[in-house]
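S.K.: Give the three-dimensional model of this entry:
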Amino acid sequence: MSTPFTPSVVEAIKRHMNDDHAADSLLICRALGRQPEATSAVTTGVDAEGIDFLVTVHGEEVPVRLLWGETLTERAQARTAVVRLYRESCAMLGVEPRGEAPRHA
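M.R.: Next up is the predicted model:
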């Protein structure tokens, strides 16, 4: 099975998440990544099965991997999957989601 997540696509998604949605990544890692005391989160990878972050907790770097819940077959599905993670995280933390949910490059 071919993957829509070529190295250039992975780099584009990582860059977009880290440049434009670092706060969203942190929120996701605090809630769904079970790292409530995280102070930063960097997207380090993405594939058909999930997304990877490196979070800082008490000055230590901790890897966090979150699964999509399904195997993605198209790049566009990554945006939908991240939005779902973001909205679930907002609900878990009692945070009102922004009007514009995160987007992928």
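
S.K.: switch to C-alpha atoms for all contacts and neighbour counts from now on
M.R.: Fine.

S.K.: Give the full set of residues in contact with residue 39.
M.R.: By Cα atoms under 8 Å, 6 or more residues apart in numbering, residue 39 lies in contact with 26, 55-58.

S.K.: Tell me the spacing between it and residue 52.
M.R.: The span separating residue 39 from residue 52 equals 16 Å under the rule Cα to Cα, to the nearest Å.

S.K.: cool, and residue 85?
M.R.: When Cα to Cα is the yardstick, residue 85 and residue 52 sit 13 Å from each other.

S.K.: again, but for residue 22
M.R.: Distance, residue 22 to residue 52, using Cα to Cα: 13 Å.

S.K.: who's more crowded, the two?
M.R.: Using other Cα atoms under 10 Å as the criterion, residue 22 and residue 52 rank with residue 52 on top: 20 against 17.

S.K.: before we go on, could you also do this sequence so I can check it against the first one:
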Amino acid sequence: MSEPITPAISERICKHMNQDHSDAIILYAKVYGNTPDTEIAEMLSIDPDGMNLSAKVKDEIIPIRVSFDHPLKDAEDAHHTLIDMIKKARSSKN
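M.R.: As a prediction, this is how the structure comes out:
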């Protein structure tokens, strides 16, 4: 059984994503946040229903809420869902 998505788990996921997968966060903002002109983005938090991003679009910092297609059960579900979303986003760009 994986851990529930608590504020501490959200912080851990965001830190990992921001440090190691910044390109994925930009793509989440572009594709799922409907901001195709996103230049940079940061994951601020994640909860069972979605993620909160901050994106720089045309020299303006804007908040973006990306909803998931299902409520996340736990941290493992978050991991798989984020991977699935990036795969779909990349294939839609090709």
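
S.K.: What does the TM-score come to for these two?
M.R.: The TM-score (TM-score structural alignment, normalised by the length of structure 2) is 0.90; 92 aligned residues with a Cα RMSD of 1.3 Å.

S.K.: returning to what we had before: mind putting the contacts of residue 39 of structure 1 into CSV with secondary structure, distance to residue 77 of structure 1 and neighbour count?
M.R.: Rendered in CSV, the data for the contacts of residue 39 of structure 1 read as follows (DSSP: H, G, I helix; E, B strand; the rest coil; distance: Cα to Cα, whole Å; neighbours: other Cα atoms under 10 Å):
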residue, secondary structure, distance to residue 77 of structure 1, neighbour count
26, helix, 21, 26
55, strand, 24, 26
56, strand, 28, 18
57, strand, 30, 16
58, coil, 33, 10
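
S.K.: got JSON lines for these, with distance to residue 90 of structure 1 too?
M.R.: Rendered in JSON lines, the data for the contacts of residue 39 of structure 1 read as follows (distance: Cα to Cα, whole Å):
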{"residue": "26", "distance to residue 90 of structure 1": "11"}
{"residue": "55", "distance to residue 90 of structure 1": "18"}
{"residue": "56", "distance to residue 90 of structure 1": "20"}
{"residue": "57", "distance to residue 90 of structure 1": "20"}
{"residue": "58", "distance to residue 90 of structure 1": "23"}
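
S.K.: ok, these in structure 2: which stay?
M.R.: Contacts retained in structure 2 from these (both residues aligned by TM-score structural alignment, their matches' Cα atoms under 8 Å), given in the numbering of the listed structure: 26, 55-58.

S.K.: So in structure 1, which helix runs the longest?
M.R.: helix 76-93 (DSSP state H).

S.K.: quick one, strands of structure 1?
M.R.: In structure 1, strands defined by DSSP state E lie at 38-46, 50-57, 60-67, listed in chain order.

S.K.: Next one: the counterpart of residue 11 of structure 1 in structure 2 from residue 4 of structure 2, what distance?
M.R.: When structure 2 is aligned by TM-score structural alignment, the residue opposite residue 11 of structure 1 is residue 11. Applying Cα to Cα, the value for residue 11 of structure 2 to residue 4 of structure 2 is 13 Å.
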